[in-house]
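Trainee: Coordinates only, no sequence provided:
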């Protein structure tokens, strides 16, 4: 908490965790899940390499677009005081 104050971040009241607001849940992992479909890996290392390569192949626009969509979701959630659900 001291670091937050030191960096002069403002803490906002927010709703409990929502997958609608987690970039990993709405734009990173669903596409990764599709890419993993039907794959078989002989070791954890092979899987880790696949996932690292998958994300390394994504260009900057992929991540920028996802973060911009996340920002829109976050703003909408704040505007609706937490009653936000993406359908």
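Mentor: Received the coordinates, thanks. Keep in mind it's a predicted model, so treat the numbers as computed, not measured.
Trainee: can we go C-alpha only for contacts and neighbour counts from here?
Mentor: OK.
Trainee: quick check: longest helix of the chain.
Mentor: helix 60-79 (DSSP state H).
Trainee: neighbours around residue 40, how many?
Mentor: The tally of other residues near residue 40 (other C-alpha atoms under 10 Å) stands at 9.
Trainee: if I look at it, how far off is residue 51?
Mentor: Counting by C-alpha to C-alpha, to the nearest Å, the gap from residue 40 to residue 51 is 13 Å.
Trainee: Got another one to weigh against that:
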């Protein structure tokens, strides 16, 4: 295995929650919580309410980006 000179926390490989996070945020927008525990519970419920196809899209996009990084041998995607 060849070690590639690449940052371990590349933005190209970061979690791809940009599709799901805005939807979760919109569900929580405007709500007020009496405690941190109540906020966490509301967040959990919002996450669990997202349909499976939304999560599938999120992970498919992430896997595609990982494959592009492999194909580019560690070069940043923005350079292409």
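Mentor: Noted; the coordinates are in hand. Keep in mind that this is a model prediction, so the values were computed, not measured.
Trainee: if we can go back for a sec, would you mark the buried spots in the longest helix of structure 1?
Mentor: Buried residues in helix 60-79 of structure 1, counted by 16 or more other C-alpha atoms under 10 Å: 66, 69-70, 73-74, 76-77.
Trainee: same thing with stretch 15-24 of structure 2?
Mentor: Neighbour counts over stretch 15-24 of structure 2 (16+ other C-alpha under 10 Å) mark 16, 24 as buried.
Trainee: What lies in contact with it?
Mentor: 43, 46-47, 50, 54-55, 58-59, 61-62 (C-alpha atoms under 8 Å, 6 or more residues apart in numbering).
Trainee: What is the aligned counterpart of residue 47 of structure 2 in structure 1?
Mentor: Matched to structure 1 by TM-score structural alignment, residue 47 of structure 2 sits across from residue 55.
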